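Q: generate coordinates for the sequence data below:
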Amino acid sequence: MGTVYTQLSMQERRRIEGWWHAKVPVAEMARVLKRHKSTIFREIKRNYWADDAFPKKYAGYFGMAAHQITQRRRYTQRKLIRHPELCQRV
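A: Here you go, the predicted model:
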C-alpha cells in the first residue's frame, strides 16, 4: 500500500503564511513542518491570491484564504455531488 497523506491543517497554513511574508526558504518551512518541499511549493502556487483590481503589493499567500479555497475545491470535486444519479443509486 502507498504512503498515507494528510491534508495541510489550518495551523500549518497560518505558519506558512507567516514564513512566506518573512521570506523564509521553502526548504526550511518543509523541514520544520516535516513535509516535502514540493508540498509547500504546490500549496503556495495553488492558493496564491492576486486580484487585478488591487495593487500587486496586496497579492500574496494568506493562510485563511488558502484554507477556504482548498475546502471549496475539495467540496466541488466530490463524486457523489458531481453525479446525482450515482448518489441515488448509493
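
Q: please count neighbours and contacts with C-alpha atoms only from this point.
A: Fine.

Q: which elements pack onto the helix or strand hosting residue 44?
A: In this structure, residue 44 sits in helix 37-47 according to DSSP states H and E. Using 3 or more C-alpha pairs under 8 Å, 6 or more residues apart in numbering; DSSP states H and E, the elements in contact with helix 37-47 are helix 26-33, helix 63-76.

Q: second chain to compare with the first, below:
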Amino acid sequence: MGQNYQQLGLRERIEIEIWHRRGCSTQAIARHLGRSPSTISRELRRNAKRTKQWRGPYDGERAHGLARRRRWRDARFKLARRPNLRDLVRDQLAMGRSPEQI
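A: Predicted coordinates:
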C-alpha cells in the first residue's frame, strides 16, 4: 500500500459536518481535507445512521464519540480474537516480563 493513514480527528469531523450540511459532495469535502473520498463516504455512512435515540443528520462531535467508543471496544477483545497474540502474551508473562515490556 505505501500510504500512511491517520484516524479522523474531531476537527476534521466537524469540518465534514459543516461541508456536508452545505450540500457539498464527498469529492469536494475530501479535496478540502486532503483525504480520500472513500474515507469521507465511509465516515458519513458509519456515523450518520439514524437510531432510536438519534434522528438528526451527521454530527461531528457525536461521530467522534462513536468512533472513540468503537476503537475502545475493539481493543478490549484483541487477545480473544487473535490466538497467536494471546499465546505470545501468555508465554511472555510466564517468563516474568511485565505487560509494559511485552
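
Q: if we can go back for a sec, residue 48 of the first structure is nearest to which of the helices and strands packed on helix 37-47 of the first structure?
A: Shortest distance between residue 48 of the first structure and these, using C-alpha to C-alpha, is found for helix 63-76: 7.5 Å.

Q: contacts for the next helix or strand after the closest one?
A: On the C-terminal side of helix 63-76 of the first structure, the closest following helix or strand by DSSP H and E is helix 79-82. With C-alpha atoms under 8 Å, 6 or more residues apart in numbering as the test, helix 79-82 of the first structure has contacts from 76, 86, 87.

Q: and with 6 Å instead?
A: residue 87 (C-alpha atoms under 6 Å, 6 or more residues apart in numbering).

Q: who touches the helix holding residue 44 of the first structure?
A: Contact partners of helix 37-47 of the first structure, identified using C-alpha under 6 Å, 6+ apart, comprise 27, 30, 66.

Q: which of these lies closest to residue 8 of the first structure?
A: The closest of those, once distances to residue 8 of the first structure are taken by C-alpha to C-alpha, is residue 66, at 10.2 Å.

Q: the second structure: which residue goes with that closest one?
A: If you follow residue 66 of the first structure across to the second structure using TM-score structural alignment, you land on residue 63.
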